[in-house]
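Q: I'd like to go over a predicted model; first the sequence, then the structure.
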Amino acid sequence: MLISVQALRALAAWMVVGVHFMQLFFDFEAHNALEYLLADKGGIGVDIFFVISGFVIFLATADKALTPWRFMLMRVARIVPAYWFYTLLMVLLVATVPSMFPYEHLEPSYVLMSLLFIAAPSEPGVEVYPLLGVGWTLNFEMLFYVLFSFALSVRASYRLWVVATLLYLACYIGPTLGLASGFYSNGIVLEFLMGIVIGMLYRRGLCRTKPWLPLLGIVGASMAVYHGADLPRALEWGIPSAISVISCVALEPYFKGSRFLKMLGDCSYSVYLIHVPVLAAGQLIAKRMGIDPYAMLLVCVVVTALGAYGSYHWLEKRPYRVLKHWFGVDDRGIISRQKY
């Protein structure tokens, strides 16, 4: 993956950490400009993730002989092990320290649907969230992967239109016919398409420009997000996210060779998964011991960063290699003829 995109992934993950810090420690009540930015704008990290996902998945499959089934196996190998680990960790925490998550419950059907990326209410009449709350975005990710897998049967230049059609059918027509959950009727899915468009432009060499233009794009996107607008999320945050992604792609020559930024990006998925349990534990300790929230935040950041580093190596990288070997796919993502 491009180092510039890795850096943006890392930034997006830590923005989401900021949102949940404000949620758990202050119930979204901002007392200064920084808290306002975290509470009100940090959620754009999810939108950046979705645009990056469309970009990465398009490029990762553009020149590879992957069948839909093999593609899904590889996505499962990449996403599921760490997600299942932290979901089961949530089961353990809710069962043993219920005061950390007072609104959660452990009905077997709810836990199972959380593990299987099936959108279901955490409680009757409550918004759809899996047991590990951040997993709601992975429900969208898995839907995107399933639909994109069907697009692998056509040329790369046509995949945008196939995925767009399938997303429209699944997210807008399906719910009206009772064939899909209304959870998916969310314009945020359009951000995957934005990422695919950026991938197509990059593949055609159309993301090269003088550095002042992408820098201007980042500034403009930041200002648009800060001032906000009464628009659907896909426009208010999706467009600035797409501008930020394509701007970082254009600045890639200035990021090359940075192992630190690559490492931050590598760990971003684990940061995303691990930070809620860490913050919840920190909030409980801070409340009981009277510790300043920002002092505890510093501790939580360190624990999250170190935990994510270990998680990337032990729960992402190693299981992915093992499963990839089992599935008979080499480093280029091509099915090994020796095994199949």
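A: Now that the structure is in, tell me what you want to look at.
Q: rest of the way, CA atoms for contacts and neighbours
A: Noted.
Q: how far does the helix or strand hosting residue 174 sit from the chain's center?
A: Assigning secondary structure by DSSP states H and E places residue 174 in helix 174-176. How far helix 174-176 lies from its chain's middle: 25 Å, per CA atoms, centre = their mean, to the nearest Å.
Q: Could you do stretch 311-324 as well?
A: Here the centre of stretch 311-324 is set off from its chain's centre by 18 Å, with CA atoms, centre = their mean.
Q: Residues contacting the helix holding residue 174, please?
A: By CA atoms under 8 Å, 6 or more residues apart in numbering, the residues outside helix 174-176 that reach it are 180-182, 184-185.
Q: And it, what's buried?
A: By neighbour count on 16 or more other CA atoms under 10 Å, the buried set for helix 174-176 is 174-175.
Q: Use this one as the comparison:
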Amino acid sequence: MSMLQGQAHPASRVMGIQWGRALAAIAVAVAHAISHPSASAPGASHLVGRVGVALFFVISGYIMVVTTSQGSFSPLDFMRRRLLRIVPLYYIATAVTVAGVLIAPWAFKQTTFDLKHLVLSLLFVPAHAPSGDINPVMKLGWTLNYEMFFYVLFALLSGLTALKRAIGLSLIFGVLIIAGLTMEFHSAAAIFYTRIDSLAFVAGVWLAVATQGRPVVLSRQAMLTLVTFVVGVLTVILATYDRNDTNPMIQVWIIATCVAIVGLLAFGTRPLEARMPSWATVAGDASYAIYLFHLFAVAAVTVAVRKLLPPEFLVPGMAAAAVAGVAGGLFIYWLIDRPLDRTLRRWSKRVRPAGSLGVQPITP
């Protein structure tokens, strides 16, 4: 029996990717709900969060290719749409963080900043925080620094075909990663952009290039093979996982499992569409808001559990914190993100120059 069969319904690929975004956001929320109250949280929680972030990156690489097709596109139109989608909610989250530090510093003990650090954070430039860490003021924004860097490079190669763009991105990120593995840097930007994490974007790009124009549906045999691969690799990693281990091959295998997950979601979810609850798609739409805002709710619930309940309620408290994190993100999505995004999209259509290429990626 062939590993690939038939043609996929285009909407099923988008639907599956939305489920993937929901899975990634929930994974990060769960990881933080477990690790926030306990510095000695099990390695499994850290691994779950790490997989969630890598999954976001692979999906970004995949979707950028799918939404810009095989040919060239307008780099200015592309970047305008990406900025309109990413910047407003991130700035709101940063403003909430800054307000929290100024109003209730006791609740943000691990968050410090100065004016220079704040400005660089808003410009998506990696910089050393006053604490010495390479994090923006809103710490979860470190992933957006990678995203924006990827978008800029993707836009700079907009005049190429999808295949040549993939080759160009592979060369650029490959050189950066090799430099990071073989050289010692002191600049925050140099340290940040030479980490192996960015390999996930390239992997997503190649998955899209390899499959675009050849829509397929995975057979049961192929799906079982991919599921076995994902479970097997993550089980092996977890058996000896140490969150302080800097072995780059761990990240390579994590990225490989995320590529398999995206493949499953993009080409194997059509039979599940009718049976999946609507909240799964909504959670995918809200994944960006969940990612940016879940930690506020997680921290609030964790503090409440510590102060009001005995120690034996630690695990139920973690579960409650995870649920609160996801629920808080959904609330922000309905209250702020969704209406704001719709308003900006309408405005963008009115001001878009005639003849510019419309690039309409689904939400990050």
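A: Good, I have the coordinates. Keep in mind the model is a prediction, meaning the values are calculated, not measured.
Q: What does the superposition give as a TM-score?
A: After superposition, the two chains reach a TM-score (TM-score structural alignment, normalised by the length of structure 1) of 0.86; 329 aligned residues with a CA RMSD of 2.8 Å.
Q: returning to what we had before: reformat the contacts of helix 174-176 of structure 1 as CSV; add neighbour count.
A: Output for the contacts of helix 174-176 of structure 1, formatted as CSV (neighbours: other CA atoms under 10 Å):
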residue, neighbour count
180, 17
181, 18
182, 16
184, 19
185, 18
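Q: what lines up against residue 200 of structure 1 once you look at structure 2?
A: Under the alignment defined by TM-score structural alignment, residue 200 of structure 1 corresponds to residue 209 in structure 2.
Q: helix, strand or coil for that match?
A: For residue 209 of structure 2, the assignment made with DSSP: H, G, I helix; E, B strand; the rest coil gives helix.
Q: which part of structure 1 lines up with stretch 288-299 of structure 2?
A: Mapped onto structure 1 using TM-score structural alignment, stretch 288-299 of structure 2 spans residues 269-280.
Q: got the contact list for the matching stretch?
A: 13-14, 16-17, 20-21, 24, 82-83, 86, 90, 100-101, 132, 134-135, 297, 300, 303-305, 307-309, 311-312.
Q: Please apply the same query to stretch 13-28 of structure 1.
A: For stretch 13-28 of structure 1, the external contacting residues (CA under 8 Å, 6+ apart) are 29-30, 35, 38-40, 42-46, 268-269, 271-272, 275-276, 279-280, 283, 293, 297.
Q: likewise stretch 203-217 of structure 1?
A: Outside stretch 203-217 of structure 1, the residues touching it (CA under 8 Å, 6+ apart) are 59, 201, 243-244, 246-251.
Q: Which positions in it come out as buried?
A: 207-208, 214-215, 217.
Q: Let's see which of those end up in helices.
A: Among those, the ones falling in helices (DSSP state H) are 214-215, 217.
Q: and for the biggest helix by length in structure 2, what span of structure 1 is it aligned with?
A: The longest helix of structure 2 (DSSP H) is helix 75-103. With TM-score structural alignment applied, helix 75-103 of structure 2 matches the range 68-96 in structure 1.
Q: What's the local residue count around residue 277 of structure 1?
A: 20 (other CA atoms under 10 Å).
Q: Then residue 187 of structure 1?
A: By other CA under 10 Å, the residues close to residue 187 of structure 1 number 15.
Q: Grab the nearest non-local neighbour of the counterpart of it in structure 2.
A: The alignment partner of residue 187 of structure 1 in structure 2, by TM-score structural alignment, is residue 196. Distances taken as CA to CA, 6 or more residues apart in numbering place residue 177 nearest to residue 196 of structure 2, at 5.5 Å, with adjacent residues excluded.
Q: Tell me which residues touch the one you found, please.
A: If a contact means CA under 8 Å, 6+ apart, then residue 177 of structure 2 has 193-196 as its contacts.
Q: Against residue 178 of structure 2, how distant is the match of residue 187 of structure 1?
A: From residue 196 of structure 2 across to residue 178 of structure 2, the span is 9 Å (CA to CA, to the nearest Å).
Q: what would the contacts of residue 177 of structure 2 look like in TSV with secondary structure?
A: Output for those, formatted as TSV (three-state DSSP):
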residue	secondary structure
193	helix
194	coil
195	coil
196	helix
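Q: out of those, who's nearest residue 231 of structure 2?
A: residue 196 (22.3 Å; CA to CA).
Q: State the helix or strand in which residue 58 of structure 2 lies.
A: Using DSSP H and E, residue 58 of structure 2 sits within helix 43-68.
Q: Show me which positions of that helix end up buried.
A: 43-66, 68.
Q: Repeat that for stretch 271-284 of structure 2.
A: 280-284.
Q: just the strands in structure 1 please.
A: In structure 1, no strands are defined using DSSP state E.
Q: the inter-axis angle of the helix holding residue 58 of structure 2 versus helix 75-103?
A: If you take axes from the mean of the first three to the mean of the last three CA atoms, to 10 degrees, helix 43-68 of structure 2 sits at 150 degrees to helix 75-103.
Q: Name the nearest residue to the aligned partner of residue 122 of structure 2 in structure 1, ignoring sequence neighbours.
A: Mapped onto structure 1 by TM-score structural alignment, residue 122 of structure 2 lines up with residue 115. Nearest residue to residue 115 of structure 1, sequence neighbours excluded (CA to CA, 6+ apart): residue 84, at 6.2 Å.
Q: residues touching the residue nearest the centre of structure 1, list them.
A: For structure 1, residue 49 is the residue whose C-alpha lies nearest the centre (CA atoms, centre = their mean; 4.6 Å). Counting by CA under 8 Å, 6+ apart, residue 49 of structure 1 touches 9, 12.
Q: how far away is it from residue 18 of structure 1?
A: Residue 49 of structure 1 is 15 Å from residue 18 of structure 1, where distance means CA to CA.
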